[in-house]
Structure formats: structure tokens, C-alpha cells
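Participant: quick one: sequence plus predicted model below, questions after.
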Amino acid sequence: MPTSTASPRLLHIITGLGTGGAEASLVRVIRGAEDPSRHAVVSLTTRGTRADELEAMGVNVRALGLARGHASWKALRDLRAIARDVRADVIQGWMYHASFAASLLSMTSREHWPVLWNVRHALDAWESEPRKLRWLIQLMARFSSHPQAVIYNSSRAARQHEARGYAATRTVVIPNGVDTERFTPNAASRSATRHALGVPANAVVIGMAARVDPLKDHDTFLRVAAQLAARTSNIHFLLVGTGTEAGTATQPCPLDAAMAARISEVPALGRRVVRCGERRDMPAVYNACDIVMLTSRSEGSPNAVAEAMSCGVPCVVTNVGDAAQLVGRSGEVAPVGDVIALADAALRLVNHEARRAECGHLATARIRAQYAAPIECAAYARLWASASAGAASVPLHRAAPVERAPRVLVVTTISTTLDAFLLPFADHFRARGWHVDALAAGATTHAGLGMHYDRLFDASWQRRVGGVLHAWRTWRALWGAPRQVRAIVADGAYDLVHVHTPIAAWITRFALRDRAPTTKVIYTAHGFHAYPGASRLRNALFRAVERTAAAWTDYLVVINADDLAIATKDQLAPPGRIVHHPGIGVDTRHYHAASAVDRRTTRHGLGFGESQPLIAVVAEFNRNKRQADVLEALALLASRVTVMPTVLFLGDGPRRATVEALAVARGVADHVRFLGHRRDVAAVVASMDALLLPSKREGLPRCLLEAMAMHVPVITSDARGSRDLVAQGRGLSYRTGHVNALADALADLLRQPLEARARADRAAEWIEREAALRHITALHDQLYDAALRGTGLDVDRSVAAEPSADVHGRAA
């Protein structure tokens, strides 16, 4: 065991030293180690293609020459002799066979070396795995408490193995790193490689880098290629990896039959597929591509995707392993084996060069920020030091736990809250290697959530807890909900429980009132039920409820100035643990000013020209949203302006028919359109002259934030939260419910378009600086890191101190 401050001596045992992802990671982390010469490597099979590279770094490399998948007692004796010869402090196995060999070596030797397993495999296609491998995976589950850590390169793989019995207390997730100095955008290399491969300079090239293996599913890639070749003439394809080369009559290759079948369907495909075989110049290959596709049926954290992204190439991937988490918003994700979905995803990038370029820039930035090799190497170095230090001072059967990934449970009342607002945060923290689960009503059946969270749980509560017909069901659900929450949290050993929305927040905090000190509860209040303008009785009741729950709350996040004032006055969390976040973040990559062409196209599709003033109202039709005020104001506006605007109502709800009837009764039906539920809300709003929100109450309205990010002028009632957003000249405000003041605000907007545009530009600058998703994500980083340490944060009262916007009708 080490007795100095020098880094520990590592013996790495690996199945082989070929060109696969595990071998690449092994070389990468040793190269990034403080002293590579303190590492030794044993290949159970041959020296492969990596041994010389390792030896050039001063690494002691040995090969036992076993046939793949075979073992012997002699090999175990050889491993023991090597471990003693290199004076190993820690033994790390890479992949199943080598990891199991590392544990056998430790358990049968007097030294009892601390062991780390490194699992590089996901179980997305369990039934397709070889029977012997499935048997070994299940056998190792019984021994998974022996290693000090089981390292996975993907969160999804970790959860899959835990589900099959692997010890969750040993889980450590370290995503694959990328050498960003080697894998980097290179225009010169792109041109040279395309010329060498015979690919036209102006072609759109889709590549796939993978060895030929059933789990890589090259057949699906070729089917997608055939579809694309039949639909457009400018797409070419590159296949790179062992077994992708073209065969001959005497020596056919695995892909020959599949290629022949696809070419018989689409003859043009034969001239557009370049089969490269195995290559060592992968940065050049990636740079030659416009898109990289992964059609695998099972993956951990795919190196090829990360490397391509680092080179600035957007990726289209199947939803396997951590592929979707890896690409984030820089690429496209499709279901496994879905040829149509993969082809459509590729076409979305093929047909929009600007979007391809934007996604490429996002991909490079994402890899450099979260998946660069130094991040991976630092994680391994901490793990090695922890394992070595723990073994030096603690008996093996009571080995000190190594650093593990933090575990977070996100709780909301219904699953649509997760989908609509919280996915970027789940993606962000999982990309940091954290384990993120979610609990909500309907979570397990909500399409698409599974790719963003490690595990999903269905809550027993309901959104609305009243009604005579549902009283008994409601009572049973609420009675059992705290017990359910306690069981889930106890089983998951969560470090943080982050609750959102009132019902889920109260039940969860109540359930965890006697929790262990190591579990911290964070509550994000998306608008307290007590708010200015509500009745005194209502506010007194709800403030009393929040004060009761304050004793069970470690950190409180508020999203508007009024809630910050209430939280501070009522002491709804400990001092220094009430923080203000301006919303849940606007993704400014998606919400941005519309181009002149897009604005004109959207308006034309709606039946309007450039000169017609258009105002959007985006909200559910209910009493709180007060759409009727808009109609009353339009009736007054007719006498104040020469050109009447058209108001477009987007949304649906129980009061829609009532509002439609009121438009006729007030004589403004010709000046309104009811568009109902739309999937293109962002495009419609971006083409408007203004967005109007007449609500009685809000938390921090998302529609206003998004319109402001798109440089669209906004008019809002002075409801809580809304007035925060339009402060300092970022928009127009009027006194809630005063239709005469609303008519004045609309008239100001129409008469002074330049001033409206200036307000919109100030609003967009503020969004970029204070409310953009990347900024809110950084605030969550600070919050979560403080919660893990149990420390306070500075309370931000900057928004509360801002002067309000000019409010029409304030003196009325």
C-alpha cells in the first residue's frame, strides 16, 4: 500500500487491447494520469493495436494469450505474480471478464488488493446478448459488493445493472472523455479527406463509425440510407469500422448481402456509399461528415458520437444508453430500429444548413464543457486515490466507500410539469454524472420522459383533490402518498429531493419531515397561492400552510419579487437558504427573433400580410387568464386608433365558447381569431407585433419570457411576476382588470412602434443576461452544490429592488 504522497500504482486488467471504446478510454486515462509509469496493463488475450502506444508512455504491458472468453488457474497465478511484481496498490478491471478476474485475484491473494470494476456495456438489448455473457453478468451481480466501486460510462447502464442486482452503493458514473485537441473542427482536413474518398465537395455526408456487430445494427443504417437516397440526390454515406470494408467474390464481408439488398431497391445508393473499413484517422473522417448517425440497439456512452460532436458534427442517434443525454439539444434522437424516424431526423438537418451549423457549434461546446478528457481523467484520479486510501486504513469487508455520484429525486404533481419545464435540468445533471429520478402522477406512461431520467415513479396523488364523486379515491390517494414517498426516498438513498408544484411539494415535505440529515429538500415555488389581490382569508390560510411546511424545507427557490418578500417575511426556509431565480430558463437557441422570411411565411400561413397589426394571447381559457378583458378593450380601442389590430387567441379551455360568444356580443368578432391548440406557438408568436397577457395572477409567466427572448413587444397586467418581467422599460403594463387602461396600452403600442421595438430589444438583452436557460442552469449548479455541502447562498433581491414599468391605469 502507498506510504508516500505519490499517486497509487494501478494494475489494469483488460480483456484485450484492440481498437474498441474501452481500450481507447484506458489509453486516454493513463495518458492523462499524473505519472503514467505508475500504471501497468495486463491483456487477458493479445497485445492488440494499443500495447505499443501504452509502452511509449512508460507503461508496463503484458499479454496472457488466453482465447477470448476462456480462463485458467495458470492465468490467475500469472496475474498474482504480475500484481506483486508491479507492487500494485489498486487493481482495476475493464469489461466483465477482466473485472471478474480482478475480484478473483484479490479474493484469492493474501494482499486483498482493493478492486474497481469498469463496466462498458448497456443492457438495452438483453435478450440479444449471448447466453454465456448473460450468465456472467448475473453471476457478477452476486459479487458486486466486493469492488470498492463499479464504474459505468453511462447512467442508463448503471440503472440497468442495478435493476439486475448490482450493488447501487458501489455505483460511480464516469462518462467517456474526448481528446478535444485531437478531435476538433478542421476545414482543411474536411476538404482533403473528401477528395481522397471521392466524395463531392458539395455533398451532404452522413457517416457511421462502428464495427460490424448485430448490436450496432448496420442493416437499419443501410435502410435509412436507401430511404434518403430515394428522396434526395445530394446525400452520400460513409461507413467506417472493422468489417465495413467491401468484400470480394472469394472473401465476402458481412455487409455485402445487406448492401446488395438495399441497392436492388434503390440503385443510386451503390454510387453514394463509401465503405472505409477500419481507420486510425478518425478526426479526419468525422470532419469529412456533415452528420454522424448511430443506429445501435445497445450502447453505454458511445465514443463515436462524442468524438464526432467534438469535431463540430451534429449527430442522429437511437435512444440507447446515454446517447440521447450525450447529444442533448445538439442533435436528434429516434427510437431503436425506427427507419422512418431516423430518416426524418436526418432530413431535418440535411435540409437546413444553418441549423446543421448551429447544432455543430452546440455539439463542440457541449463536449468541451462536459465531456473533455481532463474531466474524465480527474474523476478517475479521485477514484484511484480514494480506493487506495480507503484500503490502507480499513479492512476489506469494511472498505471506505469511494466517491459516488449524487442522487436527486425530482417531484411534481403531474408528469406534464416534468416534460414542459424540467427536462433541461435533468439532462444537465445527468451529463455531470449525477443520478436523477422523477416522481409524478403519470410519469411511467408519459412518452419520452424515460430518456431524460434514470428512473420514473408514478405518484398516487391527483392534481385536483376535491369533488364529491372522487372524495373516497382522493382520500385514499392522499393517505397513502406520504408512505409511498418515504419508501421511494429510503430505497433511492437520495442526497437531494427537489419538489415542485403545491400538492406534490406539501405531501413530499410532510412525508420527509423526519428524514435523515443527509437528505436535503429543495422547494421551488412557482408562485405561492397567497398573492397580492387575493382575499385576506385566502392569503392568511395559504401563508399559514407554507409556514407549517417551512420546518421541513432546507432550501426555498422563489421566482418573483412578491414571493421573495413573503418568503423572507414569513421565514419559509432557514436564513441564507431562500434564493431567487428569474424563472426556469428560456432556451435562447430555440426562442430567438424570427427572420424576415420566417415572419412573412408564418403570417401568410395564417392569412395575414406584413402590414396588419397582430397581437397574440397565449393562455388556457379560464377565469384567471381574463381573455374577456381583451375583448372589452378592443371595443374601446376602435375609437382611439385608425387601424385596428387582430388578436389571435392561442389555446383552449373551458371558457373558450364563452369568450367567442362575447366577441360577437361586443362587436369585435372581425378583429379576433381563435386558433385553438397549436404545436407551432413559438413560430406564431415570433411573427406577432406584440404578445398580451391579461392574467389576474401568475408566478413568472413562461409565455412572456419566451416572447421577450424573441424580441416581441409585450403588454401585461400588473399581476405578480408579470410586472417583474416588464420592469425597467422592458414592456408595457396596465392595472389588472382595468379594460380602459388596457385599451390605452394597446393604443400606445400601435401609435409608437419604434418605442415598442426598443422595449423589446431591452427585454431580449435582459433575458440573455438573467433568464436564459444556461444562466438558470448555472444557478441550479450553485444551489445543488450548496445543498450537498449544507451551506447557505446569497439571497438575490435585485429584481425586487427594480422600479416597476409604467403602469397604465395605476391611478384609476
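Facilitator: Sure thing, it's come through.
Participant: from now on I want contacts and neighbour counts done on CA atoms only, so please keep to that.
Facilitator: OK.
Participant: can you show me the helices along the stretch 701-812 of the chain?
Facilitator: 702-709, 722-725, 739-751, 753-766, 773-789, 798-801 (DSSP state H, counting those that start in this stretch).
Participant: wait, which of the ones you listed is closest to Ala661?
Facilitator: Of all the helices of the stretch 701-812 of the chain, helix 739-751 sits nearest to Ala661, with 18.2 Å by C-alpha to C-alpha.
Participant: returning to what we had before: let's have the helices of the stretch 701-812 of the chain in CSV, adding mean neighbour count.
Facilitator: Below are those laid out as CSV (neighbours: other C-alpha atoms under 10 Å):
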stretch, mean neighbour count
helix 702-709, 25
helix 722-725, 27
helix 739-751, 21
helix 753-766, 20
helix 773-789, 17
helix 798-801, 14
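Participant: tell me which of those helices sits nearest to Val172.
Facilitator: Nearest to Val172, of these and by C-alpha to C-alpha, is helix 773-789 at 16.9 Å.
Participant: all strands of the stretch 101-250 of the chain, in order?
Facilitator: 115-119, 149-152, 171-173, 204-209, 235-240 (DSSP state E, counting those that start in this stretch).
Participant: below is an additional structure, to be compared with the one above:
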Amino acid sequence: MLMLTSEWPREADHTAHFVQRQVRFLEAAGVRVEVFPFRGAGSPLRYASAWLRARRRLARRDFDLVHAQFGQSALLAIPKRVPLVITFRGDDLLGVIGADGRPTRAGWILQQLSRLVARGADAIIVVAEHMARRLPRRVPVHVVPSGIDLELFRPLPPGPARERLGLPEGERLVLFVGDPADPRKRGDLAQNAVSRLAGSLRARLVVAWRVPHAQMPEYMAACDALVFTSLQEGSPNAVKEALACDLPVVSVPVGDVAERLQGIAGCELCADDRPETIAAALRRVLARGGRIAGRAAVRDLDERLLTQQVIAIYRDAVNRAARWSAARQLTAARPPAA
């Protein structure tokens, strides 16, 4: 199988680990995966160069399937030589939010390209149910959230974690995961909400950005709550990973977070994204204290289980493409009517 991806972690890069993790678990399950990473970054010349290299790779090797991570990556597989599966993860289908908080023209173009390539897929994967409604019904659409490595993300003692990270004992810490300068993540909103906490519930915002992914469970162990303020998401990994670590979550309504937090005592889904609303939710969570029973709610997101779902989708896509090819050959061989 050839995996096309426009995002792949480099040595100094701490993003897109979910793609790398999926490859690792697919290989462990016996799937032979060849990764074709490229950097398009909105440049037509880069995409043209990547398309030529991908076509040469497809011509040289006898792949059974192409799996494109993100809609833009699927451009490299068109026209199809083998069955195509596309995973849409967020911005590729929902659009890109600019610094002013509004959808960008580039994001609109990306959405249109994603819908176009989706029509040529043999199967589509989305990471959340709300994304499936944006896709054509003629292609099978499967909801498979980004999984969690439950061996890595697990509850840890907070004291040793704070000591290793150099964080103070006796202070309430609220975790923010992501680039605080990214307007889509709204780090300023998180800081505004935390700064409203006073008295015995005063807290400090801890920003985990450019942190090695393997170290993230220690941050989640060291902090008292996760605050999540993103403007747009598909199925945010930070929330699911926090639940796997039994870390309380306070989040604005975004992506599939409402579904993830449903029924978990000690977590709060805010009614809106005003800083005072988020601060009030943080007060309730911090006053309650302690950890939550979040891990049980995400056991179905174990990457090992989801990998088997993805493999089943691969098989179905290959079989579907074979049936379609056989039907076309039969039609072509049929003599014309007299």
C-alpha cells in the first residue's frame, strides 16, 4: 500500500504524529506500507513536482491500494491506477480559518478540491460524524476517529511528572496544547479565561507546544485540567489523549468534543466560547479537584482496534474496485444490439 501524505513529522516537527502512528500500527498488523510524504504548502509548483514523483513511484511498484491522508494528498493519485482511499481530517473538508477568525479563500479552494477528489475515491474515511455530511453519497464513507496509543497515554503520578518538567508543586496548572500563536487554537482566549481565576482557585496556564509527543503524557499528569479553545476541529487528539490520562477537560463546543465528554463527571463542555464562560467551567472543575474516569470512555479509540477497521475498509475498497472493473469489462465485451 502506498500512503500519500502532505503532513509527516520531521526531526524538529511535533505535528502530524497521528499519521506516523497509524503507519506504525498498520505495519504491526501485517500491512506493507510505503510512505510518500511531500510538502505542498499551497504551491502549485510543489504539487506538480510531487505529482510527477508519485506517478513514477506508482508506475515502478505494483501497489494494491493508495491511501491519501488529507484531501489535498489525493491529487497525487489522480488519475487512478489502483483503488484509492482518502482520509479527511479537518481543514481539508471544513476549510481554513484565517487570523481574523474567518474562512480564507485558500481554504475554500481546498474544500472544493477535496470534494472533487472525493468523487473518485473507492472509500472515504472521516474522523468525525459531522464531517461525513459534507461528502458525496455515491462513495462509501466510514467514520474512524484518530486513535490513541493507550500504552503511551495513561495516568501517571503528578508529583514526579512536575518534578521532571520543572513545574512547581502546590500551584494549580491548566494545560493548553498547541501553538498559542495559531488563531485557530485561540491561545489568547485560553489565557484570558485562566487569568480570571482568583483566590484559592488561581491557576497558571502551561503551554505545551513543540513538545516531543512521547513527553505529552507527563504534561497531562502534571496539570490539573486541560483547556481546549480551538475555533475549528475535526476530532481533536488532545482531548482524547487527556481523557486517556484521566485529566479533566474544559472545552468550547467544537468538532466531536461534545460526544467525547458526554457523561464524564468532572469535565465541562462550555455553552459558548466567551472567556467568562470558560473561566466559570474551570472554577467548577478545579474546585472539584482530582482526576476523572476518562480512560474507560476512550478504550474504543485504541489504535490497535481502529487499525483493524481501517484494514477492513482497505479490503472493501479493493473488492469494490475489482467488481467495478469486471462490470466495465463485461459491458465492453457485450456485442452491440441488433
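Facilitator: That came in fine, so what should we check first? Here the structure is a predicted model, which is why all the values come from computation and not from measurement.
Participant: now for the helices of the stretch 701-812 of structure 1, which one comes closest to Met282 of structure 1?
Facilitator: Met282 of structure 1 sits nearest to helix 773-789 of all the helices of the stretch 701-812 of structure 1, at 31.1 Å, using C-alpha to C-alpha.
Participant: please name every helix or strand in contact with that closest one.
Facilitator: Contact analysis of helix 773-789 of structure 1 by 3 or more C-alpha pairs under 8 Å, 6 or more residues apart in numbering; DSSP states H and E lists strand 496-500 as its packing neighbours.
Participant: can you tell me what part of structure 2 the strand it packs on aligns to?
Facilitator: Alignment note (TM-score structural alignment): strand 496-500 of structure 1 is unmatched in structure 2.
Participant: for the next helix or strand after that strand, packing partners?
Facilitator: Next helix or strand after strand 496-500 of structure 1 toward the C-terminus (DSSP states H and E): helix 502-511. For helix 502-511 of structure 1, the elements it packs on are strand 407-414, helix 471-492, strand 520-525, helix 536-550, judged by 3+ C-alpha pairs under 8 Å, 6+ apart.
Participant: helices of structure 2, start to end?
Facilitator: In structure 2, the segments counted as helices under DSSP state H are 17-28, 44-60, 91-94, 105-118, 129-132, 158-165, 187-195, 216-222, 237-244, 257-261, 275-288, 303-333.
Participant: now do the first one: distance to the chain's middle.
Facilitator: In this case it means helix 17-28 of structure 2. 13 Å (C-alpha atoms, centre = their mean, to the nearest Å).
Participant: tell me what angle it forms with helix 303-333.
Facilitator: With axes from the mean of the first three to the mean of the last three C-alpha atoms, to 10 degrees applied, the angle from helix 17-28 of structure 2 to helix 303-333 works out at 80 degrees.
Participant: which parts of helix 17-28 of structure 2 are buried?
Facilitator: 17-23, 25-26 (16 or more other C-alpha atoms under 10 Å).
Participant: ok, the longest one next?
Facilitator: Within helix 303-333 of structure 2, the residues that count as buried by 16+ other C-alpha under 10 Å are 303-304, 306-307, 310, 313-314, 317-318, 321.
Participant: can I get the helices of the stretch 701-812 of structure 1 in JSON lines including distance to Ala540 of structure 1?
Facilitator: Shown next, in JSON lines, are the helices of the stretch 701-812 of structure 1 (distance: least, C-alpha to C-alpha, whole Å):
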{"stretch": "helix 702-709", "distance to Ala540 of structure 1": "27"}
{"stretch": "helix 722-725", "distance to Ala540 of structure 1": "23"}
{"stretch": "helix 739-751", "distance to Ala540 of structure 1": "29"}
{"stretch": "helix 753-766", "distance to Ala540 of structure 1": "34"}
{"stretch": "helix 773-789", "distance to Ala540 of structure 1": "29"}
{"stretch": "helix 798-801", "distance to Ala540 of structure 1": "22"}
